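Visitor: 3D model of this:
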Amino acid sequence: MTITFKDLTLREGSQVPGLEITDDVGKRVLEGLARVDVGRVEVSFPRAAPREELYRHAESLGLRTAALARAVPADVDAALDVEPDEIEVIVNSSDVQLEHALGKTREESLDLLRENVERAVEGGVAAGATLMDAVRADNDHLRAEARVVRDAGGRHVTLADTTGAGDPEAVRETVAAVTDEVGGELAVTIHTHDDMGVATANAVAGVEAGADSVDATVGGVGERAGNAPLEEVAVLGSEHGDDVALELTELVPACREILDALDVDYEGKPVLGREGYRHESGLHTAAMLREPSTYEPFDPERYGAQRELLFGRGTGRGGVRALLDAAGLEATDEQVAIGREALRDAAAERGEPLSREAAAEVVAEAVES
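Guide: As a prediction, this is how the structure comes out:
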C-alpha cells in the first residue's frame, strides 16, 4: 500500500501554547516540507490567522495548500479569501462533542456540514471534511456524515481521533466503517493525536484499514501531547514494506531543520534524536561492527541519519577484537588487552568516548608500538 501525507505542522503548531510561528519561520517550515516532497500542507485557520504570505510561499514551492474552516459560513468565506487549493470543513461528530462543544443534534450538524461543504465547493476549490472525535462517535452517524460530504461535492473525509482516546483496534473499526460506505467515492484520511502515546501506531492502523492518507506533523508538534509524527509514521510504514510518498533520504535532516526553525527540541524523540543512533555498549558495538542490524530497527542512512559507534570505558574484548579484525591486525588475547587499555586511557583523557575511526586508530597504534 502507499502512504501519502497532509502535513499540519503550521496549523497545529499555531495551537501550541507559547509556540510563535512568524512568517519567516513558517517559510522555513514550508521549505523543509518541500524538501521531503510532502505534497499537501494545511497552512492555517484563516478566520483566526489568514497567513496569506505563507499560502503564496507554499505555492511557489509546489506544495498543495489547505485551509481549515469550521462548518460556519464566515469561516468558509475567510478560507476562500486566502485562495487555497482545498478547504477542510470541520464538524463535531461524537455525541459528547455535539452536545457540549457544538450544541447541536446529529441532524442539525449534518445540515451544517452539507451547507458549508457546498459553500466551499461553490467557491471554486476542492473541499473535504474532518469529522472530529470520530473514534468515539457512532459509526452510523459517521457513515451519514460521509454520505453528506460526498453528496455535497466533497472529495475526501478525514477521521480525527481528536482526543487521542483510540487504540489501533478502535481506529481500524472506525476507518473500516467509513471506507465500506464511501470507499472509492471519497478519499479517507486518518488524523491521530498522541495523548495515549499511540498516535503513530493508530495512524498506520488507519492506513491498514483502508485510509488513503495520514495527517501528521513534524516531530508530533501539536496541541496537548501532539499529533502523529510525520517521520515516525513514514519510517514505520516504510520498514513494514509500504510505499511512502516522501523523499525518505531527506527525512531526518529536513525534519530536524524544521524543528530547529520552530525552536522545538527533538533530541529525545524517536527517528530524529541523535541518541537513537549512538551505541557505546560493548555488547552492542562488537556485534554491530559485524552486522549493524543486530541492534538497529532500521538503517539510519536510508532516512538521512548516521549511526555512531562509540568506544571507550565500556568497550569490551569483543569490540576491540572487531576493531583489530577490521584493521587487518592479528587479535591475540594480549593485543586485545593492550588495545582495550589504550581505548580506556584515550577516552578518559578526552572526557568522552571515541568515534569508530578514532578508536581504530588508537587501538592500531597501541598494538603496533
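Visitor: switch to C-alpha atoms for all contacts and neighbour counts from now on
Guide: Noted.
Visitor: Could you find the closest non-adjacent residue to Gly206?
Guide: Counting by C-alpha to C-alpha, 6 or more residues apart in numbering, Gly206 lies nearest to Arg172, which is 5.5 Å off, once chain neighbours are set aside.
Visitor: and the host helix or strand of that neighbour, what other elements does it pack with?
Guide: In this assignment (DSSP states H and E), Arg172 forms part of helix 168-182. In terms of contacts (3 or more C-alpha pairs under 8 Å, 6 or more residues apart in numbering; DSSP states H and E), helix 168-182 is packed against helix 139-151, strand 187-192, helix 199-208.
Visitor: compare with the first, here's sequence two:
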Amino acid sequence: MKVYSDYDDLPKIKLPHNQEVFISDSTIRDGSQMPGIVMKPSHKLQIYEYLHEIGIEKLETFVFNERDRKAVYEMFDRGYEKPEITGWARSSEKDIDMVLDVDGIEETGLLMSVSDSHIFDKMGLPSREAAEEKYLNAIQYAVDHGLRTRVHIEDMTRADNYNFVYPMIEKILEIDPETTVRVCDTLGYGVPFPDVDEPYGLPSMINHLKNELGAINIETHIHDDFGLSLANSLAGYWYGANWSSLTFLGVGERAGNAEMEKLLLFLSQRVEGFEKYNLEPIADIANFIEKELDIRIPKNKAVVGKNIFAHESGIHSSGVIKNPFTYEPFKPETVGREREILVGESSGVGVLRHKVQEVLNELMDVNTEIDKNDPRLKKIQSEIQSLYDNEQRQSCISDEEIRSYVQKYFLYEPLVKNKPSKKEYYKENDENRGY
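Guide: Next comes the predicted model:
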C-alpha cells in the first residue's frame, strides 16, 4: 500500500522525451509593453539580478533607445554567465544593426508575423510571399553578421501553417539549422490537447516542427487571454519543446504571458530533474514588482500571493499545525515565504491555543503548554467572537491583539486575582503572630 504522508513520498512525473529544457525571460522585453508600466534601467537591472539568482538561462531585451542600452551595459558589467542577454528586432536590417551595435549580444530574436491579419492589415504587405521574402532576408542578414537567431513566429495559432508557415520555417532552418523556432500564441487561441490540429493545437505544432521539419530548438511564447498560457507552455515541454518564454507575474500586453513563477514551481516540485533552479528569490521578486511597478498582486494568487501560506479556518489551521503537508502542497521556504496561522471568525480553540502559546513563549522566554480546556482560552475566544458578532469586524485578529489578550488573561489577571484583600492580609498576619 502506498502511503503519501510527506512531501518526499510523492512521486515526480517525467517528461516523455527526456530532453533538457530551458527558460527564456521576457519580463524586461514583453513585460515592459504592459500598459501603465514604466520600466526604468534600475528596474531592469534588479530583475536581471533576480534572474541570475534563480538560474534562468536567457533574457531578451529591446535595444532601441539609450535607456534600453544603458540597462544592457549595466547588466554586462555584472559579469554573469546567466542569464545570457539577447536582443530583439523586427525583420529589418535597421533593427538588426541596432542589436549588432551593442557589444556583447550574440543572439537576437526576429519578429516574423505570419497570420493574414498581421501580414495584410498590420504590415500592409501585398502577399504572403512578400512577407516570406522579408523574413528570410532578415535572418540571412543576421546570420551573415554572426548572430545566433530566434525566430519569433507571431500569431501562429491564427495562421495557415501547412500552406505557408511550415514551408517558410523549412527555408529558415536551411539558413540557420540551430535557430530557435518560437511558437507564438499571440492571442491565446492555442490549446494543449493532443488531438487538435491547426491552427490551435500546440502539441500538433510542436510535433510537426520536431518530427517533420527537424527543428532542434523549439520554444513556446504563450499569451494568457483564455487562461491557458501555463498549460500550453507545459504542453510545449511535454511534446518536445526545449525552451519556454515567460514573464514574472505574467506581465505583458493585454492579459499578459505565461507566469514564470508558476512554471518554475511546477518543474521543481512536480517534474524530475529540475533541481537546477533556485526558487527562494520568488517572494522578493514579487514584492519588488508589486512595489516598484505598481502591480497589485491578489492575496490568493498562486505561488506569490500573501495568503497562500496563511491559514485561518479551524479545520485547515489545525491540520497544518499538526502536519503542514495536510494543507500545503509545498513548503513555504521553497519560494521564500513563511507560514502564517491567523485567528479570525472561523478559527477554533485549537488555533487560538497555538497562537497564545507562541506569544506566551515569546513573552516569558520559556516553552509552555496550555491545556485546550483552559478557561482563559474560552474567555479570549468569547471576546474575539463578540468583535465579529457586535462590531461587524471585517479582518483577522492581529498578532498585536493576540499579545494584548495574552497579557490580559495570562500575565496581568493572575497578579490581580491573587492579590489578597486588606481583611485577608491582616487576618493572615494576625495568624502568623499567634493572635
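Visitor: care to give me the TM-score?
Guide: In this superposition the chains share a TM-score of 0.86, using TM-score structural alignment, normalised by the length of structure 1; 365 aligned residues with a C-alpha RMSD of 3.3 Å.
Visitor: quick revisit: what separates the helix holding Arg172 of structure 1 from the chain centre, distance-wise?
Guide: Relative to its chain's centre, helix 168-182 of structure 1 lies at 21 Å (C-alpha atoms, centre = their mean, to the nearest Å).
Visitor: ok, Glu20 of structure 1 touching Ser14?
Guide: Yes - judged on C-alpha atoms under 8 Å, Glu20 of structure 1 makes contact with Ser14 at a distance of 6.9 Å.
Visitor: more crowded one of those two?
Guide: Set side by side, Glu20 of structure 1 and Ser14 show more neighbours around Ser14, with 21 against 14, by other C-alpha atoms under 10 Å.
Visitor: show me the contacts for the more buried one.
Guide: By C-alpha atoms under 8 Å, 6 or more residues apart in numbering, the residues touching Ser14 of structure 1 are 20-21, 222.
Visitor: re the thing from before, how near is the residue nearest to Gly206 of structure 1 to Arg143 of structure 1?
Guide: The gap separating Arg172 of structure 1 from Arg143 of structure 1 is 15 Å, by C-alpha to C-alpha, to the nearest Å.
Visitor: These two: which has the busier surroundings?
Guide: Ranked by neighbour count (other C-alpha under 10 Å), Arg172 of structure 1 and Arg143 place Arg172 first, with 22 against 18.
Visitor: could you pull out the strands for the stretch 301-435 of structure 2?
Guide: Assigned by DSSP state E, counting those that start in this stretch, the strands in the stretch 301-435 of structure 2 fall at 310-311, 340-341.
Visitor: And the first one, how far out from the chain middle?
Guide: The gap between where strand 310-311 of structure 2 is centred and where its chain is centred comes out at 19 Å by C-alpha atoms, centre = their mean.
Visitor: What's the average distance for that strand when superposed on structure 1?
Guide: When structure 1 is overlaid, strand 310-311 of structure 2 sits 1.3 Å from its aligned residues on average, using mean C-alpha distance after the TM-score superposition for structure 1.
Visitor: That strand aligns to what range in structure 1?
Guide: Matched against structure 1 by TM-score structural alignment, strand 310-311 of structure 2 falls on residues 278-279.
Visitor: residues in contact with that stretch?
Guide: With C-alpha under 8 Å, 6+ apart as the test, stretch 278-279 of structure 1 has contacts from 285, 307-310.
Visitor: Try it again at 10 Å.
Guide: The contact list for stretch 278-279 of structure 1 (C-alpha atoms under 10 Å, 6 or more residues apart in numbering) reads 285, 288, 295-296, 306-311, 355.
Visitor: will you turn these into a markdown table that also has distance to Ser238 of structure 1 and neighbour count?
Guide: Formatted as a markdown table, these follow (distance: C-alpha to C-alpha, whole Å; neighbours: other C-alpha atoms under 10 Å):
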| residue | distance to Ser238 of structure 1 | neighbour count |
| --- | --- | --- |
| Thr285 | 26 | 29 |
| Met288 | 22 | 18 |
| Tyr295 | 18 | 13 |
| Glu296 | 15 | 15 |
| Gln306 | 18 | 15 |
| Arg307 | 19 | 16 |
| Glu308 | 22 | 17 |
| Leu309 | 24 | 23 |
| Leu310 | 28 | 23 |
| Phe311 | 31 | 30 |
| Ser355 | 29 | 16 |
